[in-house]
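Undergrad: any chance you could fold what I've pasted below:
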Amino acid sequence: MEQARQKRPIRKVVIAGGGTAGWMVAAGLSKSLGRRLDIKLIESDEIGTVGVGEATIPTLMNFHHLMEIDEREFMAETMATFKLGISFENWRDVGLDYIHSFGTTGTDHWTAGFQHFWHKGRERGVAGDYGDYCLELKASLQSRFAHLPQNGMNYAYHMDAGRYARFLRKFSERFGVERVEGKIAEVRKDLISGDIRALRLDSGVELEGDLFIDCTGFRALLIGETMGVGYEDWSHWLFNDSAVALQTKSVGDAIPLTRSIGREAGWQWRIPLQHRVGNGLVYSSRYTDDEAALATLQANVEGEALTQPRVLRFKPGQRHQTWKGNCIAIGLASGFLEPIESTSIHLIQRGIIRLMQMFPSDGISQADIDEYNAQAQAEIHHIRDFIILHYKVTDRRDTPYWRDAAGMKVPASLQHRIDLFRETGRVFRVPNELFAENSWIQVMLGQGILPAQHHQTADLMGDEELAHFLGGISGAIDRTVAQLPSHQQYVQQYCAGTGW
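TA: Below is the predicted model of the structure:
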């Protein structure tokens, strides 16, 4: 049985594993606390990383801002392009597409969201598509982009994950992080407290630490195998447990959208970078096999293959605890949600920021552990519900995969949101959750839910006034988009000398 630990200052931090998670942790800790900490990161050249997290969401800019990372330098090093949203193709039904963009749509009234005015406008025949009132969505459709004054364009990035890890390694080493090459052969625990005492490498080198960060990926060597923290399986809601990935040469201009294309037993991603395209198929082994999945992917990629296909296995879900004792799991070791909304790097980033806010400089507190775990659990639950939404609310019935997804019973928290929007058109954001109201509205409308009613505030506008209100918004957006350069042209100029 674990005994109460003696509080002791945290001076030595050992990060087990590199890749995006490990080096983001190293960057965050070293930039903020590097002068006070001895930070070592264990990484083996022989152990590959998953490395397919190449699409991001706008929150990554917050991390870069905190790290004081120059955007041009980052984009040059990672061969990045800009991203304005995700194109969902064949999701509502075969042949029907929509975009979940990063922008806001229309103008809200304090009593009601813009969707109510748009709904009333549709009834009166004076409104266009919901996306006509979102700058980022309209710009993405025309493959245009530019930085606008006062951060007037919400965006994220497509990037080379391997290059990003190397970029962060150089960044971290400038602030004193020491990379130690080797494989972890043994995890040594303190027999009294149950905490991790040291990691022994296959070379015989032993690294002692006060705090250990588990970035060992799906293996979860520290938090799972050593600390014995169990895993909550969400595969009854999220059927996909496999992915096959490969890279291809670019055959056209890079667009500022991640493409997510629904297939018979999963979905295909297409992520355009400066120098290549990332491709993959996420699928469920219950509904198809590896050979069929690979055949589907190869039949639907463009350009010459640059890599051999790589099959990945995963289990959607979360650790019961992400912090136990003196071990904190960040990245895949803490849990996994499929990359449909590009949230993996966001969850890494949130884990790092949460760690910085609760860093146990003077010793580990159980109260901090409990609060950290509660926040991490609430955050991933909200994201889980948003991802399940894409599968539950669909008109597709063409394969067993889609029929079963539409027919599944979802978490009560998600069912309430669906019912609320379907019946009233209302969406309320849970405090501190990642996806704001407009994200939920775009996906629910895109997947086929049209609310049964709208807020009565929208009835106060006459036809002419409502048409003027809606037309003013869409007209201003159209004028702005018309002045934007092409995304390809803008990236070429912004990242001059990066290989274009």
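Undergrad: hey, let's count contacts and neighbours off CA atoms from now on
TA: Noted.
Undergrad: which helices and strands sit right next to the helix or strand containing residue 270?
TA: Per DSSP states H and E: residue 270 is located in strand 266-272. Packing partners of strand 266-272 (3 or more C-alpha pairs under 8 Å, 6 or more residues apart in numbering; DSSP states H and E): strand 257-263, strand 277-283.
Undergrad: what angle do that strand and strand 277-283 make?
TA: Using axes from the mean of the first three to the mean of the last three C-alpha atoms, to 10 degrees, the direction of strand 266-272 lies 170 degrees away from that of strand 277-283.
Undergrad: what does strand 266-272 contact?
TA: Here strand 266-272 makes contact (C-alpha atoms under 8 Å, 6 or more residues apart in numbering) with 54-55, 81, 158, 240, 250, 254-262, 277-284, 297, 401.
Undergrad: here's the other one to compare against:
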Amino acid sequence: MENTIIKKLVILGGGTAGWMTAAMMARSLAGTVDITLVESDQIGTVGVGEATIPPILNFNRALGLDEAEFLRATNGTIKLGIQFENWSRRGESYMHAFGNVGKNFPFCDFHHFWLRSRASGHSDSYWDFSLNYQAAKQNKFAHLANIPNTNLPGLSYAYHFDAGLYAQYLRRYSESKGVKRVEGKVCDVRRNHHSGHVENLVLENGQVVEGDLFVDCSGFVGLLIDNAVGSDYESWSQWLPCDRAMAVPSESAGSIPPYTRSIAHACGWQWQIPLQHRTGKGLVYSSSHWSDEQAREVLLGNLPGKPLAEPRVIPFRTGHRREQWKKNVVSLGLASGFLEPLESTSIHLVQSGATRLVKCFPHRGIRAEEVAEFNRQSRVEMERIRDFIILHYKANQRRDSDFWRHCESMDVPESLQHKIELFRATGKVFRDYDDLFTEVAWQQVLIGQGVLPEDHHVIADGLSDAQLDDLLQSLKTLIQGSVRQLPTHEEFLSSLLAAGTK
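TA: All right, here's what the predicted structure looks like:
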């Protein structure tokens, strides 16, 4: 492939994806590559990715960001998990809580001991043994690395924040690290006639921005990855039937719960994300089952507070670019593909993609082997997350609408079908090494959606009935006692933000 030494990196598009990428590149490649970001104030961003998952802490730490400053700048709050309401059946709920559940055992996950207890007639909820769940439902949080005087881990957390403010925050960070921002709208993309590589971007004001490697963060339009180098898009709409979202901010409903809510409706689901200054709300739905007006009525009829703007419609198509890196264009964010925000993976995919680009960054020219490995990792990551999201739709027990009946009866990828059948028969679930979601995450969604195993691991029979009862009771006592000592979420935020101003 091209042997041009990469000296000029151009990022097209700002927003969360563009500035996260710029910040990561500036932090990692300082002094070796000139970085330019091109964005236009005339072009808005989607900006609804306001909920994250725990790896965001690693991203912020890699940049050297101060947590108090970050939360203050983005109106951020703490997130301990996602509560799913009406997904299995109407009126029922469960939580995909971060962190561990119960106690780790060699070669046998804790839920097998819970399954054995349940088969014996005990009625404890699986989430009685989740520290994160208990803290979330009691509106508690503190930095708890482990439960004192035990070998049990503490709270695992992520953030809710205003995506627009986060982009502005990272812009200031990136520019302080030498990233050059160019304001302007692209009117032409010039490519090398021989190689097909992008050589420069021509802006409406006549300015020409040259680069050796381009990162496309232009959103759904995919100005470079699609229009310029022509990477095909693979649709996954046969498994993920929703194709539209409607977003609106609303006034805060008072307390700030440290978890995201996902509330299933007749033809889709609604998110609720609590920030310091407002609540982010939106509805993901199928246009084959609901009109925009029907969706608007459902969304506005289920707000926790007064709407602060008019709802805006965001059409989308779930799927991914078959080649997220093609020629000298790397696509990140919405330009690379889209998986609905059910498990808060949109911002994470930007993070992982930018990290992958740093690891695969070309030195003495773009090499086919490196591009192929980048694309392989990107594809596998997307497919793993895709299966996890499809699980929520497939494993429903609702019969109240054509939408849910279709989801329950649809064929799913073989990789997911195998996981469901194995868990239902044996209670076992295995995480691939490159799967974003842990075994505990899969267990919570499978159990929460009503996929209950017919058996448990033989190791769980190694305890006597009395030992098993003592184990479960001791864990509940430890968790409940630990949660009682925690401050409320609001108290934690007030203390942290006040300390950050001193």
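Undergrad: could you tell me the TM-score of the two chains?
TA: With the length set by TM-score structural alignment, normalised by the length of structure 1, the two chains reach a TM-score of 0.97; 495 aligned residues with a C-alpha RMSD of 1.2 Å.
Undergrad: the strand holding residue 270 of structure 1 aligns to what range in structure 2?
TA: Here strand 266-272 of structure 1 aligns to structure 2 at residues 268-274, judged by TM-score structural alignment.
Undergrad: what is the mean deviation of the strand holding residue 270 of structure 1 from its aligned residues in structure 2?
TA: Its aligned residues in structure 2 lie a mean 0.4 Å from strand 266-272 of structure 1 after superposition (mean C-alpha distance after the TM-score superposition for structure 1).
Undergrad: could you tell me which residues make contact with the spatially most central residue of structure 1?
TA: The centroid of structure 1 falls nearest to residue 343 when counting by C-alpha atoms, centre = their mean (1.3 Å). Counting by C-alpha under 8 Å, 6+ apart, residue 343 of structure 1 makes contact with 56, 57, 337.
Undergrad: redo the residues you listed as a markdown table? Include secondary structure and distance to residue 116 of structure 1.
TA: Output for the contacts of residue 343 of structure 1, formatted as a markdown table (DSSP: H, G, I helix; E, B strand; the rest coil; distance: C-alpha to C-alpha, whole Å):
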| residue | secondary structure | distance to residue 116 of structure 1 |
| --- | --- | --- |
| 56 | coil | 30 |
| 57 | coil | 27 |
| 337 | coil | 32 |
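Undergrad: now, of the residues you listed, which are buried?
TA: 56, 57, 337 (16 or more other C-alpha atoms under 10 Å).
Undergrad: which of the contacts of residue 343 of structure 1 are conserved in structure 2?
TA: Listed in the original numbering, the contacts of residue 343 of structure 1 still in contact in structure 2 are 56, 57, 337 (both residues aligned by TM-score structural alignment, their matches' C-alpha atoms under 8 Å).
Undergrad: now, among those, which is nearest to residue 463 of structure 1?
TA: When these are compared for distance to residue 463 of structure 1 (C-alpha to C-alpha), residue 57 wins out at 37.6 Å.
Undergrad: aligned counterpart of residue 491 of structure 2 in structure 1, please.
TA: Using TM-score structural alignment, residue 491 of structure 2 sits opposite residue 489 in structure 1.
Undergrad: whoops, residue 328 of structure 2 was the one
TA: So, by TM-score structural alignment, residue 328 of structure 2 is matched to residue 326.
Undergrad: ok, the closest residue in space to its match that isn't next to it in sequence - contacts?
TA: Distances taken as C-alpha to C-alpha, 6 or more residues apart in numbering place residue 211 nearest to residue 326 of structure 1, at 5.1 Å, with adjacent residues excluded. Contact analysis of residue 211 of structure 1 by C-alpha under 8 Å, 6+ apart lists 10, 12, 13, 14, 326, 327.
Undergrad: so how far is residue 197 of structure 1 from residue 211 of structure 1?
TA: 9 Å (C-alpha to C-alpha, to the nearest Å).
Undergrad: now residue 53 of structure 1
TA: Distance from residue 53 of structure 1 to residue 197 of structure 1, by C-alpha to C-alpha: 32 Å.
Undergrad: same deal with residue 228 of structure 1?
TA: Taken as C-alpha to C-alpha, the span from residue 228 of structure 1 to residue 197 of structure 1 is 16 Å.
Undergrad: residue 417 of structure 1 belongs to a strand, doesn't it?
TA: No - under the criterion used here (DSSP: H, G, I helix; E, B strand; the rest coil), residue 417 of structure 1 is helix, not part of a strand.
Undergrad: that one maps to what in structure 2?
TA: Residue 417 of structure 1 maps onto residue 419 in structure 2, by TM-score structural alignment.
Undergrad: checking the residue nearest to that match when sequence neighbours are not counted next. Helix, strand or coil?
TA: Nearest residue to residue 419 of structure 2, sequence neighbours excluded (C-alpha to C-alpha, 6+ apart): residue 429, at 6.5 Å. Classification of residue 429 of structure 2 using three-state DSSP returns coil.
Undergrad: this completes my enquiry, with thanks.
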